[in-house]
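# Fold the following, please.
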Amino acid sequence: MSGPVTSIPPNALKAALRENRRQIGLWSSLCSNVVAEVLAYAGYDWIVVDTEHAPSDTVDVLSQLQGLATGSAEPVVRVAWNDAVLMKRLLDIGARSLLVPFVQSAEEAKAAVAATRYPPHGIRGVSVSHRANRFGRVPNYLHTAQEQICVLVQMETRTALAALEDIAAVDGIDGVFIGPSDLAADFGHLGNAAHPEVQAAIADACARAKAVGKPIGILAPVEADARRYFEMGFTYVAIGSDVGILSAGSTNLVARMREAIGEPKIRVAV
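Model prediction:
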């Protein structure tokens, strides 16, 4: 007869980034616990549960974390903003790897870290019984929680890239992450992350992150781009999304069948 669960497993993503081991990820924006559970067994190292550009609230995230719990991937919750209240609620329901968008400076990076630490090291609000500490069953959780919390910050503008070394040097930042779409927009190339100017900035950021020993990640929905980013030196790369898989797979399947039975292809309105 087994006893109560009184510990939490190590954060495999945090450990892998510390050891500079490449990690393959996927973006999840469909806000579904069923989709999360399907993805959990696919073999990814990390899966982003998005709340910035997906309509997930805290209850939705909770159900997705439950769906991912039995798989091998570390859930990474992208918070809607660098907000201590949002982060506190996500941490309490069991998120322990957070991706914080639009971090522009070392000061903003410090604020993100502080939101994940209990006093005196930060400002995380204290609850003694929640899902993250197995509802009060994990001894000394308040003093050890930060050891398994992974803080990743998104750099999405030229201002952020200029401060890369300062942001990377902040104690508690486990990795930096390039947001290619917003970066392209900031460079004046909205919707064109493949523009040479944007790609040159991404390559420069990768080289600079490597020079200071900080893991750097990126989202790359195109497989060829993902391969190139890994070769470039990126440590963790999201190689697609659940939306992209469903959209492309469903469109291509019906197109192939229409071709097979001799029907004309249907033009899809966008």
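
# rest of the way, CA atoms for contacts and neighbours
OK.

# What about the closest residue to A40 other than its chain neighbours, how many residues nearby?
Nearest non-adjacent residue to A40, counting by C-alpha to C-alpha, 6 or more residues apart in numbering: G71, 4.3 Å away. The tally of other residues near G71 (other C-alpha atoms under 10 Å) stands at 19.

# Going along the chain, name the strands of the stretch 101-250 of the chain.
Counting by DSSP state E, counting those that start in this stretch, one finds strands in the stretch 101-250 of the chain at the ranges 150-155, 175-178, 216-219, 236-241.

# hmm, who's touching the third one?
When contacts are defined by C-alpha atoms under 8 Å, 6 or more residues apart in numbering, strand 216-219 is touched by residues 175-180, 206, 209-210, 226, 234-240.

# could you redo the last one with a cut-off of 6 Å?
By C-alpha atoms under 6 Å, 6 or more residues apart in numbering, the list of residues contacting strand 216-219 from outside reads G175, V176, F177, I178, F234, T235, Y236, V237, A238.

# Show me which of these is closest to G67.
Nearest to G67 among those is A238, at 19.2 Å by C-alpha to C-alpha.

# That closest one: how many residues sit nearby?
Residues near A238, counting by other C-alpha under 10 Å, number 23.

# Would you do the same for the sequence below? I want to compare the two.
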Amino acid sequence: MTSSLEATLRERLTSADRALVGGWVCSGSPVMAEIMAGSGLDWILVDMEHAPNGLESVLAQLHAASAYDVTPVVRVPVGDAVTIKQVLDLGAQNLLVPMVSSPEQAREVVACTQYPPTGVRGVGSALARSGRWNRVPGYLAEAAEHVALFVQIETADGVERAEEIAAVEGVDGVFVGPSDLAASMGRIGQQTHPEVVDAVHRAFAGVRAAGKPVGVNAFDPQAARAYLEAGASWILVGADVALVARGAEKLAADFIPAEPRDEQNTQE
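You can find the predicted model right below:
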């Protein structure tokens, strides 16, 4: 019996004739993951860094997304060997590792995704969904072909070394995070500040100079379109929890009468 694996995000980016548009899944819910997966988006990001996700919930979301023509990416909370090994064994083929600010960090992360002798990934595919319990012929020898690794630049130091980071062998692309980047620049909460946008563009230039695809997170529609025009190959434009929050607020505003003003208080 044999089983095939899905195309990686690396392969989809290589063959795409336009930027790939994605949505964040931060709820930890497989139902929300399935809703996002079936929406028509190109890819979804299952987040373990800023969301209530553990191994079991990530697995459930990968199962939910598997029925749809969408590419799931899992963002691990940290680029350590144990976490990466466990998430890969779940069958995640596309990883995003946050807070990579140097080529040295990038090389360490690459090693975590590859089996010896080139890496340090623990061998357990016969027991795991990654190799479909030994149903994928030659998985151990060809595992690197089934895994796509992307690193996230989120600091001013990372921007300055973007080309070096992207050039590391085994890094398939770079994703820029304007929120943490803004914070590292002393502009917390100001993702669209001109200085922050300029830093994102400099990161874009460095990554492209290394010949790798570059992506970015941009929930503001105007910013998202501007980054697409600036050459982003893949982009996040919204999140499940934010969509629900704004939708629920609109329902409340549409159907609940505004509180009457207290004339006495307004005159004091």
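
# can I get the contacts of strand 216-219 of the first structure in TSV with distance to I149 of the first structure?
Shown next, in TSV, are those (distance: C-alpha to C-alpha, whole Å):
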residue	distance to I149 of the first structure
G175	12
V176	15
F177	16
I178	20
F234	21
T235	18
Y236	17
V237	19
A238	20
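
# any idea which of the residues you listed has the most stuff around it?
Among those, the one with the most neighbours (other C-alpha under 10 Å) is Y236, at 28 neighbours.

# Tell me the spacing between the equivalent of it over in the second structure and L96 of the second structure.
By TM-score structural alignment, Y236 of the first structure lines up with W234 in the second structure. According to C-alpha to C-alpha, to the nearest Å, W234 of the second structure and L96 of the second structure sit 13 Å apart.

# And for M32 of the second structure?
20 Å.

# Comparing these two, which residue is more hemmed in?
Higher neighbour count among M32 of the second structure and L96: L96, with 24 against 18, using other C-alpha under 10 Å.

# So what does the more buried one match up with in the first structure?
In the first structure, L96 of the second structure lines up with L99, judged by TM-score structural alignment.

# Over to F175 of the second structure?
So, by TM-score structural alignment, F175 of the second structure is matched to F177.

# give the contact list for its match.
V153, Q154, M155, I216, G217, I218.

# all helices of the second structure, in order?
Along the second structure, counting by DSSP state H, helices occupy 9-15, 30-37, 55-65, 81-89, 103-113, 139-146, 156-160, 162-166, 178-184, 194-209, 221-229, 240-255, 263-267.

# for these, which one sits closest to P72 of the second structure?
Comparing the helices of the second structure by C-alpha to C-alpha, helix 55-65 comes nearest, at 7.1 Å.

# Just tell me the aligned range of that closest one in the first structure.
Going by TM-score structural alignment: helix 55-65 of the second structure matches residues 58-68.

# what about that stretch, how far off from the second structure?
Here the mean offset of stretch 58-68 of the first structure against the second structure after fitting is 0.7 Å, by mean C-alpha distance after the TM-score superposition for the first structure.

# Which residues does that stretch contact?
Here stretch 58-68 of the first structure makes contact (C-alpha under 6 Å, 6+ apart) with N33, A36, E37, A40.

# between the residues you listed, which has the most around it?
Ranked by neighbour count (other C-alpha under 10 Å), the contacts of stretch 58-68 of the first structure have A36 at the top, with 26 neighbours.

# residues contacting V21 of the second structure?
Contacts for V21 of the second structure (C-alpha under 6 Å, 6+ apart) come out as L41, D42, W234, I235.

# Over to S181 of the first structure?
Going by C-alpha under 6 Å, 6+ apart, S181 of the first structure touches A193.

# Against E197 of the first structure, how distant is it?
According to C-alpha to C-alpha, S181 of the first structure and E197 of the first structure sit 13 Å apart.

# and the alignment partner in the second structure of N192 of the first structure, how many neighbours?
Using TM-score structural alignment, the partner of N192 of the first structure in the second structure is Q190. Look at Q190 of the second structure: counted by other C-alpha under 10 Å, it has 18 neighbours.

# Give the full set of residues in contact with the residue lying closest to Q190 of the second structure once chain neighbours are set aside.
In space, and not counting its chain neighbours, Q190 of the second structure is closest to A182: 6.2 Å by C-alpha to C-alpha, 6+ apart. Taking C-alpha under 6 Å, 6+ apart, we find A182 of the second structure in contact with I188, Q191, V196.

# Kindly present the contacts of stretch 58-68 of the first structure as JSON lines, with separate columns for distance to L65 of the first structure.
Listed next are the contacts of stretch 58-68 of the first structure as JSON lines, based on distance: C-alpha to C-alpha, whole Å:
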{"residue": "N33", "distance to L65 of the first structure": "8"}
{"residue": "A36", "distance to L65 of the first structure": "8"}
{"residue": "E37", "distance to L65 of the first structure": "9"}
{"residue": "A40", "distance to L65 of the first structure": "10"}
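
# which pair in these spans the largest distance?
N33 and A40 (10.2 Å).

# What's the local residue count around V74 of the second structure?
Using other C-alpha under 10 Å as the criterion, V74 of the second structure is surrounded by 23 other residues.

# just V103 of the first structure next, same as before
Neighbours around V103 of the first structure, by other C-alpha under 10 Å: 27.

# aligned partner of R208 of the first structure in the second structure?
Under the alignment (TM-score structural alignment), R208 of the first structure maps onto G206.

# For that match, give its distance to E160 of the second structure.
Per C-alpha to C-alpha, G206 of the second structure is found 8 Å from E160 of the second structure.

# That's all I had, so thanks and see you.
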